[in-house]
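# predicted coordinates and the sequence they were generated for:
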Amino acid sequence: MKPQSSSAQQALAALGTRLREVRIEAGLTGRALAQRAGWHESKVSKIEYGRTQPSPDDIRDWCNFTGVPEQTEEFVASLRAVEGMFVEWRRMEATGLRRAQEAVVPLWERTRGFQIYNPRLIPGPIQTRGYIAALLDGLRLRRGLIDDVEEAVQVRVDKQRVIGDGDRRFAIVLEECVLRFSIGRPEVMAGQLGHLLAVSSLPSVSLGIIPLDVDRSKTWPVEGFWMFDEKRVHVELVSGHLTISQPQELRLYKKVFGDLSSQAVFGREARTLIAAAIDRLDSDRS
């Protein structure tokens, strides 16, 4: 079975390329490897070009017959990463939004260092109840889900207790436009912006905002992502949820987060931008 996203497909193709390199270094043709493994000869090329997803047993046979059994664990780990990379929203939310919110509670609880970048929305840990309700109700309507918004909102609010734990750190970077995107009624957005001012002073939170007038020629806005203890990254796509755990990809996201952070303002300057957004909202309402 093939992965169901272009990112997962690229990861599967990358795994196939690494397996092909191992075969070539062993001096085996694709046909010779297939004969040793008892496979149809087309299976080797399909795996190498990402058209067929190998099983863990396929990888074990591949490594044994190419003389690199010590690499089996690494390749199987790569396969597991591909298998877990992408989950469609329709699967995750099949029984409603509450279950999807509960699914990440264990990850939040065991994570000590959060790095979050969002170019569109204020992220979950620092959302107000009204902001959460507006977002989740919009998701429910857009995706035709059952109405368990009230229960899902409570789960997300309950998850926010992790911010109060002294041994956790939240590094959050937002684009300034996030402060201007209206979510919910004006009073909901006003409350959310006021909450941002409050959480920006918490010792566990580092809140950075990238001003609209910053030169973005070197590091432009990218997809929103969460990094958990620098061990995995979550990316929310239009069609589903992407999980990244490959070390080389994690290093890339870590670097991008650092680059984005270097363009952000923090502390008093960030609070000035939030206050300006509140003033603009008040002006629009009057």
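The structure has been received and is ready for your questions. Numbers count the residues shown, from 1 in each chain.
# contacts and neighbour counts: CA atoms only from here.
Noted.
# residues in contact with stretch 200-211?
163-164, 166-176, 199, 260-261, 263-267, 270-271, 273 (CA atoms under 8 Å, 6 or more residues apart in numbering).
# select only the buried ones of the residues you listed in PyMOL?
Here is the PyMOL command that selects the buried residues among the contacts of stretch 200-211 (16 or more other CA atoms under 10 Å):
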select buried, resi 163+168+169+170+171+172+173+174+175+176+199+260+261+263+264+265+266+270+271+273
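# in strands, which of the contacts of stretch 200-211 fall?
Under the assignment DSSP state E, these contribute Arg169, Phe170, Ala171, Ile172, Val173, Leu174, Glu175 to strands.
# the second one contacts Gln115, correct?
In this case it means Phe170. Yes: Phe170 is within contact range of Gln115, at 6.1 Å (criterion: CA atoms under 8 Å).
# find residues that contact each of the two.
Joint contacts of Phe170 and Gln115 (CA under 8 Å, 6+ apart) do not exist.
# tell me the secondary structure for Ile215?
To be clear, residue 215 is Asp; Ile isn't right here. On the three-state scheme (DSSP: H, G, I helix; E, B strand; the rest coil), Asp215 is labelled coil.
# what about versus this one:
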Amino acid sequence: MPPHPSSRVQTAREELAGRLREIRKDAGISGRELAARCGWSESKSSRIENAKTPPSDQDIRAWCRACTADDQVPDLIATNRQSADAHVQWRQLQRTGLRRLQESTGDLYQQTKVFRVYVSDVIPGFLQTPGYATALLSSIADFRGTPDDVSDAVAARIRRNAVLSNGTHRFSFVLEESVLRYRLCSVETMAAQLGHLLGVMDLQNVAVGIIPLSAQRTAWPMPTFTIFDDSRVHADTLDAASTLTQPSQVELYARAFVRLSRGAARGAAARSLIAAALASLD
């Protein structure tokens, strides 16, 4: 099989192959012995170890069983599954405009019971007003050169965000204070956005923490990420949207969220930071 056209996917496949190779070596068995224990050809073992053939979930289970490494199966299967779709190029996601991207997560939002969201760049999508979302998505569409369907994308985002008012879902947000002060829209739009943020804080199923610029930190500012229950993480970068499903990866981000949360102001202290950001608009 030729290398995957996406270098990110190919890299993920090679990393998985490397982990399987190390598991075999740690078990002290040859590729021939592994193949015999698994009941397949030696060439198959070689193709998997050299990232020529992506293994199936069953292949991974058999490999680990042959090497007495069953405890590594969950992480390896998650790695295998995300190698094909974890690193999705933004251009591929947005090639038909931004509306499709907003709608693509609708089912996931309905299924998730607990959302943990950390943001260091913009107001979280869950909490955006139509005006703020329009300014942000217009900037994204212009930068990426995607079809201009911003109004439809904003409408889709607002529909998707209706999950916020459903009491069966719980949300915990941690924002950097700088997010409150970045000027991505007009003064009037930003004032409305900050006012909306104050209103959202009254919802019983929503917790908002804000890390002050002056806080003594135990965790550095990180790229934005969202944790869906304890099953997956969405971590966005400039060129890709990464979906992480390995248990060890989810645990890492959950640990980061706990550490970031410790330095966040809440309640009246958080409202004071928002009020100060509002006052600075003048």
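Arrived safely, thanks for sending. Predicted model, so just to flag it, every value in this text is computed and none were measured.
# please work out the TM-score for the two chains.
Laid over one another, the chains give 0.87 as their TM-score (TM-score structural alignment, normalised by the length of structure 2), with 276 aligned residues with a CA RMSD of 2.8 Å.
# picking that back up, just send the ones in strands among the contacts of stretch 200-211 of structure 1 back as a markdown table, with distance to Met227 of structure 1 too.
Listed next are those as a markdown table, based on distance: CA to CA, whole Å:
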| residue | distance to Met227 of structure 1 |
| --- | --- |
| Arg169 | 12 |
| Phe170 | 10 |
| Ala171 | 10 |
| Ile172 | 10 |
| Val173 | 12 |
| Leu174 | 14 |
| Glu175 | 17 |
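# confirm that Phe114 of structure 1 sits in a helix.
No: if the criterion is three-state DSSP, then Phe114 of structure 1 is strand and not within a helix.
# can you report how many residues lie near it?
By the measure other CA atoms under 10 Å, the count of residues near Phe114 of structure 1 is 19.
# tell me who's in contact with it.
Counting by CA under 8 Å, 6+ apart, Phe114 of structure 1 has contacts Arg168, Arg169, Phe170, Ala171, Ile172, Trp226, Met227, Phe228, Asp229.
# do Glu176 of structure 2 as well
Val119, Ser120, Asp121, Ile210, Ile211, Pro212, Leu213, Pro221.
# between these, which is nearest Ala69 of structure 2?
Using CA to CA, Pro221 comes nearest to Ala69 of structure 2 of those, at 36.2 Å.
# so the closest one versus Glu103 of structure 2, what's the distance?
Pro221 of structure 2 sits 29 Å away from Glu103 of structure 2, going by CA to CA, to the nearest Å.
# would you check that Ile244 of structure 1 makes contact with Val87?
No: using CA under 8 Å, Ile244 of structure 1 makes no contact with Val87, being 11.9 Å away.
# counting neighbours, go ahead and name the busier of those two.
Set Ile244 of structure 1 next to Val87 and count neighbours by other CA under 10 Å: Ile244 wins out with 23 against 17.
# excluding its backbone neighbours, what's nearest the more buried one?
Val233 (5.0 Å; CA to CA, 6 or more residues apart in numbering).
# cool, and Gln128 of structure 2?
In space, Gln128 of structure 2 is closest to Gln193, 6.7 Å off (CA to CA, 6+ apart).
# is it true that the one you found lies in a strand?
No: counting by three-state DSSP, Gln193 of structure 2 is not part of a strand but helix.
# quick one: secondary structure of the residue positioned nearest the centre of structure 2?
Centroid-nearest residue in structure 2, with CA atoms, centre = their mean: His234, separated by 1.0 Å. Classification of His234 of structure 2 by three-state DSSP places it in strand.
# who touches it in this structure?
Phe225, Thr226, Ile227, Ala241, Ser242, Thr243, Leu244.
# for the helix or strand containing the third one, name the packing helices and strands.
Ile227 of structure 2 is part of strand 225-228, with elements assigned from DSSP states H and E. For strand 225-228 of structure 2, the packing partners by 3 or more CA pairs under 8 Å, 6 or more residues apart in numbering; DSSP states H and E come out as strand 114-119, strand 232-236, helix 247-262.
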